[in-house]
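Colleague: Generate coordinates for the sequence data below:
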Amino acid sequence: MTQTPLLLASSSPYRRELLERLGLPFTTASPDIDETPQPDESAEALALRLAGSKAQALATQYPGHWIIGSDQVACLPDGTLLHKPGNHEQAVHQLQQSSGHAVLFLTGLTLLDADSGRTQHHCEPFSVRFRDLETREIEAYLRREQPYDCAGSFKMEGLGITLFSGLKGRDPNSLVGLPLIALTDMLRHWGRNPLLAP
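Modeller: Next comes the predicted model:
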């Protein structure tokens, strides 16, 4: 029996590397969506909406596919959203804001059947407690990893782990951008078990 092909709606090399761990064949494509938060939109609602929008944006171009959309939102205890910093100055500011605090990362995940329109949605929470960071530590870290395309200004899969005093959540992969436990659950729900895949 031919398996429905999988499409990862992302240009992120981090998400691609994560999905490769499941051992399932897939292709990638970059969705073009507006990621601007809506007025009074909660962090969780934003993460879910963006994940769904990414998958939906590619549905007509990729009939016959199951499309995986994922997006991450990070927020400080006061609700302030942490976006991708884009440059060194903003990254310094973000890490100064995060220093000594628990930052909540919410990763929205959508699995969409492009033909039938059926979908599954999930939001995976993961909390990171930052150590009290000295300015020289922040500068040294940013010079070494330059995580300017990462929400929260760090790379969990690299030296970013040295910034933390603790992690809390069921799936650390969600910090990198794709919650594999939840995705495995979704695939199994539709009859695709990565462990039993041909």
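Colleague: contacts and neighbour counts: CA atoms only from here.
Modeller: Will do.
Colleague: can you give me the strands for this structure?
Modeller: For the chain, the strands defined by DSSP state E cover 6-9, 26-29, 66-75, 81-82, 102-113, 119-130, 164-168.
Colleague: Can you add mean neighbour count and distance to L187 and give these back as JSON lines?
Modeller: Rendered in JSON lines, the data for those read as follows (neighbours: other C-alpha atoms under 10 Å; distance: least, C-alpha to C-alpha, whole Å):
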{"stretch": "strand 6-9", "mean neighbour count": "24", "distance to L187": "10"}
{"stretch": "strand 26-29", "mean neighbour count": "16", "distance to L187": "13"}
{"stretch": "strand 66-75", "mean neighbour count": "26", "distance to L187": "10"}
{"stretch": "strand 81-82", "mean neighbour count": "21", "distance to L187": "30"}
{"stretch": "strand 102-113", "mean neighbour count": "26", "distance to L187": "8"}
{"stretch": "strand 119-130", "mean neighbour count": "20", "distance to L187": "10"}
{"stretch": "strand 164-168", "mean neighbour count": "14", "distance to L187": "25"}
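Colleague: Take those strands and write them to JSON lines, including distance to Q38.
Modeller: Listed next are the strands of the chain as JSON lines, based on distance: least, C-alpha to C-alpha, whole Å:
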{"stretch": "strand 6-9", "distance to Q38": "22"}
{"stretch": "strand 26-29", "distance to Q38": "25"}
{"stretch": "strand 66-75", "distance to Q38": "13"}
{"stretch": "strand 81-82", "distance to Q38": "13"}
{"stretch": "strand 102-113", "distance to Q38": "16"}
{"stretch": "strand 119-130", "distance to Q38": "18"}
{"stretch": "strand 164-168", "distance to Q38": "28"}
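Colleague: of those strands, which approaches N193 most closely?
Modeller: Nearest to N193, of all these, is strand 6-9, at 13.1 Å by C-alpha to C-alpha.
Colleague: one more, for comparison:
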Amino acid sequence: MARTLILGSSSPYRRELMKRLHLDFQTFKPEIDEQALSGEAPQVLVQRLAEEKAKKVSRVMHGAEDALIIGSDQVAVCNGEILGKPHTHKRAVEQLLSFVGQKVTFFTGLSLYDAREDIAQTVCEPFYVTFRNDLTEAEISRYVELEQPLNCAGSFKSEGLGTALFAELSGSDPNSLIGLPTIKLLKLLRNVGVNPLT
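Modeller: As a prediction, the model looks like this:
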């Protein structure tokens, strides 16, 4: 019998990526404290939060005690500073202005938690975005107005007009920028016998 697969996120972007993988899955949003611990490195933070989200689902969602649960978390880092979601138009514009001509690293934590075995496979996937050095405040403000990326780490959506802000992208999985590194996810799933190609 196939194991239940649960995406521990309410993100429509992550849900869309999961649908593309031809996997049957449910979604459940775990509520956890996402604050960084004192001195916590961004790579450590996103892995800890991804794993905490997956484990929280196993504890609070009915029927999840036997499931495979996916947790994910993402932060943007620019000049050593961890940047979260802006939540307001003003902060989104300020965040994007600070990126002009800069390389921003996005760290995406991914955890696949086997609730039955109490085993988590957890990884961190980096992705790098270099922003145009000729971006104007008017362009940035217009972008924020059009796409409203207020709940996105880094204040943009790479799957939309966000690419108008970029000079260059580099990394092993562009989907990690959207919030779910699917190449790594499929590898973790194969480790536990789940493969959409078989």
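Colleague: Quick TM-score on the pair, please.
Modeller: Superposed pair, TM-score by TM-score structural alignment, normalised by the length of the first structure: 0.96. Supporting alignment: 194 aligned residues with a C-alpha RMSD of 0.7 Å.
Colleague: of all the strands of the first structure, which lies closest to P147 of the first structure?
Modeller: Minimum separation from P147 of the first structure across the strands of the first structure (C-alpha to C-alpha) falls at strand 81-82, 13.1 Å.
Colleague: So which residue is smack in the middle of the first structure?
Modeller: Most central in the first structure under C-alpha atoms, centre = their mean is G177, positioned 2.4 Å from the mean C-alpha point.
Colleague: Can you find the partner of that residue in the second structure?
Modeller: The equivalent of G177 of the first structure in the second structure is G179 (alignment by TM-score structural alignment).
Colleague: What of E134 of the first structure?
Modeller: Aligned against the second structure by TM-score structural alignment, E134 of the first structure finds its counterpart in T136.
Colleague: And for that match, the neighbour number?
Modeller: For T136 of the second structure, the count of nearby residues is 14 (other C-alpha atoms under 10 Å).
Colleague: same deal with G101 of the second structure?
Modeller: By the criterion of other C-alpha under 10 Å, G101 of the second structure has 15 neighbours.
Colleague: about what we covered before: from F99 of the second structure, how far off is the match of E134 of the first structure?
Modeller: When C-alpha to C-alpha, to the nearest Å is the yardstick, T136 of the second structure and F99 of the second structure sit 11 Å from each other.
Colleague: What of E40 of the second structure?
Modeller: According to C-alpha to C-alpha, E40 of the second structure stands 22 Å off from F99 of the second structure.
Colleague: More neighbours: those two, which one.
Modeller: Set side by side, E40 of the second structure and F99 give different neighbour counts by other C-alpha under 10 Å, the larger being at F99 (22 against 11).
Colleague: Return the distance of that one relative to S155 of the second structure.
Modeller: Applying C-alpha to C-alpha, the value for F99 of the second structure to S155 of the second structure is 10 Å.
Colleague: cool, A76 of the second structure as well?
Modeller: Between A76 of the second structure and S155 of the second structure the distance, using C-alpha to C-alpha, works out to 9 Å.
Colleague: ok, the residue nearest to the centre of the first structure - contacts?
Modeller: G177 of the first structure makes contact with Y14, R15, S70, D71, Q72, T107, according to C-alpha atoms under 8 Å, 6 or more residues apart in numbering.
Colleague: Next: V92 of the first structure.
Modeller: If a contact means C-alpha under 8 Å, 6+ apart, then V92 of the first structure has I138, E139, L142 as its contacts.
Colleague: likewise L110 of the second structure?
Modeller: By C-alpha under 8 Å, 6+ apart, the residues touching L110 of the second structure are 46-47, 50-51, 70-73, 122-125, 180-181, 185.
Colleague: how about 6 Å then?
Modeller: For L110 of the second structure, the residues meeting the contact criterion (C-alpha atoms under 6 Å, 6 or more residues apart in numbering) are A50, G71, S72, T122, V123.
Colleague: Residue in the first structure paired with the second one?
Modeller: Going back to what we said before, that points to G71 of the second structure. When the structures are aligned by TM-score structural alignment, the residue of the first structure matched to G71 of the second structure is G69.
Colleague: Am I right that E124 of the first structure is in contact with T107?
Modeller: Yes - proximity of E124 of the first structure to T107 meets the contact threshold set by C-alpha atoms under 6 Å, at 5.1 Å.
Colleague: Report the separation between T107 of the first structure and R131 of the first structure.
Modeller: With the distance defined as C-alpha to C-alpha, T107 of the first structure ends up 22 Å from R131 of the first structure.
Colleague: One more: L183 of the first structure?
Modeller: Between L183 of the first structure and R131 of the first structure the distance is 30 Å, computed by C-alpha to C-alpha.
Colleague: which one of those two has more residues nearby?
Modeller: Each of L183 of the first structure and R131 has its neighbours counted (other C-alpha under 10 Å); L183 has more, 20 against 16.
Colleague: measure that one to S53 of the first structure for me?
Modeller: 17 Å.
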